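Participant: what follows is a protein structure lacking sequence information:
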């Protein structure tokens, strides 16, 4: 999963900080940035959207004003943001940070984004505004289930690989076909472009699953206390948003949306959010357990984490 480059000593350094949701990645990253020449790049698919702050656990405006934080609040919730766009945006941000003499610190839990950076991106087309508009109209007229069925007729291999409820990936596969006339399956067979950085990978997670589940429940209670319902209500009142959009399908938002629609009650909403978040954390940990060349950090021991990160950086820069 992490290709080794023989010339890594001559490459610029970059750091990955990965972990399951609610594990303390952002807090640790912000602390590291206070002590080391780092700038953060967001690797969370939900945090790219503006006006989605509480439910994505973004840092406070005060913290964002102190430490550069790239690829956050870069899309309106009505827009689609795919992995190809992330790949190009992340490379641009990494180059910008490196030219300033600093080190990119990529932080988040969207493991597919990290994998794409490490293994390279297939020769997929960039987004096309006209096709995007067509896709948005398709989303209004049809359910995500019917769009998945349409994808199955065009590209059965991709359709079998993509979950019917994964609206973002279903829509991206359809977009690729509409732009190129070729299926996603055809295009991903072509050689991938590799990431030419010397990557140091760190993982962060509580010592056991019980602690992680407690942290997940505690964090969601904090979100509710902080006004998460009001945040989603503001989105709910917009005429250009609906539940099948990638932004609204993010965990927490789609369950609150169902509550605001009267489909579930308040307690059921809380249960569904906690359950979905725990399932997400389980999938993230499965990714990380199979990840190569990862160094584990304890988010409760900031000084120890700082020593591990700075040691690897200094060793690489000798």
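Facilitator: Received, thanks. Values in this document were obtained by computation on a predicted structure and should not be read as measured data. Residues are numbered from 1 along each chain as shown.
Participant: hey, let's count contacts and neighbours off CA atoms from now on
Facilitator: OK.
Participant: give the contact list for the spatially most central residue of the chain.
Facilitator: Nearest to the mean C-alpha position of the chain, by C-alpha atoms, centre = their mean, lies residue 44 at 2.4 Å. Residue 44 makes contact with 107, 108, 109, 110, according to C-alpha atoms under 8 Å, 6 or more residues apart in numbering.
Participant: also this one, for the comparison:
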């Protein structure tokens, strides 16, 4: 494909607390872009504080597609995202604007750009069996089992990344093949856009960790625990294994409300889980090609993002 004949699209990626939303919102008033959220947590209604969802005032100024589209009792997959994003990108392009895809769910970016791997649908019976086994031996031991059958995937995952460990083991049980082997067989589907991929990456990981801790404390002060109480009352079928409750912070909040630990430990566990998420996001970014990296800690970050995109648009 000749890139010059393709319509433009922009990926604005980065770890949690890297300033993606702030940069994107500022771009709305300066450039002909529309924002598509690339965040597996923001799709859920009624999950606002713990997901750092943009507030109503921000969304009024800078509307985001794919926010608040399903209830917390539902599930949303990379395949769902790809289908929705492609439709929205086509609509935005037809309106003479540029799709600006903003978020930190790297699997969604990968699925959109490269296509889907043809992995099997979830199997509730197998998942229940894996959960029962994990309850007996713990997820670190399940991670060790995964390392025996799929060392490539296991190396990429932390031993407490329960959702992805479960999925990799489930795929192996269903197909008899490692998830990494299935990905290797994947037939690339070219995304019909001329992409600019910007990654907001910290020059100092310690400062990002401080931001994460500050933001989690702000969430607690804003009523995060009460938000989770309300969710449990409104959606009584929610459990720690629900897709929505696997979002960072929510599982820890459920365990705190159940009495598993005190508020200080809840805070520490929530911050640690968020730091682990950021680590995984940065690992994904290191493996992606053709990325323009910007220091998310720079005081002029938003200006740098604007200049890069403006230059790209006017080439």
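Facilitator: Sure thing, it's come through. On a predicted model such as this, the values are computed, not experimentally measured, just so you know.
Participant: what's the TM-score for these two chains?
Facilitator: The TM-score (TM-score structural alignment, normalised by the length of the second structure) is 0.82; 300 aligned residues with a C-alpha RMSD of 3.3 Å.
Participant: so where is the helix or strand residue 14 of the first structure falls within in the second structure?
Facilitator: Element membership of residue 14 of the first structure, judged by DSSP states H and E, is strand 13-18. Using TM-score structural alignment, strand 13-18 of the first structure corresponds to residues 8-13 of the second structure.
Participant: how big is the offset of the matching stretch relative to the first structure?
Facilitator: Stretch 8-13 of the second structure differs from its equivalent in the first structure by a mean of 0.5 Å after superposition (mean C-alpha distance after the TM-score superposition for the first structure).
Participant: what does that stretch contact?
Facilitator: So stretch 8-13 of the second structure is contacted by 20, 24, 98-104, 106, 109, 193-200, 309, 313 (C-alpha under 8 Å, 6+ apart).
Participant: pull out the buried members of those.
Facilitator: 20, 24, 98-104, 106, 109, 193-200, 309 (16 or more other C-alpha atoms under 10 Å).
Participant: so which of those are in strands?
Facilitator: 98-103, 194-200 (DSSP state E).
Participant: buried residues in the strand holding residue 14 of the first structure?
Facilitator: For strand 13-18 of the first structure, by 16+ other C-alpha under 10 Å, it's 13, 14, 15, 16, 17, 18.
Participant: do you have the helices of the first structure handy? List them.
Facilitator: For the first structure, the helices defined by DSSP state H cover 25-33, 61-66, 83-99, 111-119, 129-141, 144-154, 156-161, 167-180, 184-187, 209-225, 228-236, 253-260, 266-289, 302-317.
Participant: and the fifth one, what other elements does it pack with?
Facilitator: When contacts are defined as 3 or more C-alpha pairs under 8 Å, 6 or more residues apart in numbering; DSSP states H and E, helix 129-141 of the first structure sits against helix 167-180.
Participant: got the angle between the helix it packs on and helix 83-99?
Facilitator: 90 degrees (axes from the mean of the first three to the mean of the last three C-alpha atoms, to 10 degrees).
Participant: tell me which residues in stretch 225-236 of the second structure are buried?
Facilitator: Those would be 225, 227, 228, 231, for stretch 225-236 of the second structure by 16+ other C-alpha under 10 Å.
Participant: just stretch 146-164 of the second structure next, same as before
Facilitator: So, applying 16+ other C-alpha under 10 Å, buried residues of stretch 146-164 of the second structure: 146-147, 149-151, 153-154, 157-162, 164.
Participant: ok, of those residues, which one's closest to residue 69 of the second structure?
Facilitator: residue 164 (23.0 Å; C-alpha to C-alpha).
Participant: show me the contacts for that closest one.
Facilitator: residue 157.
Participant: can you rerun that using 6 Å?
Facilitator: Contacts for residue 164 of the second structure (C-alpha atoms under 6 Å, 6 or more residues apart in numbering) come out as none.
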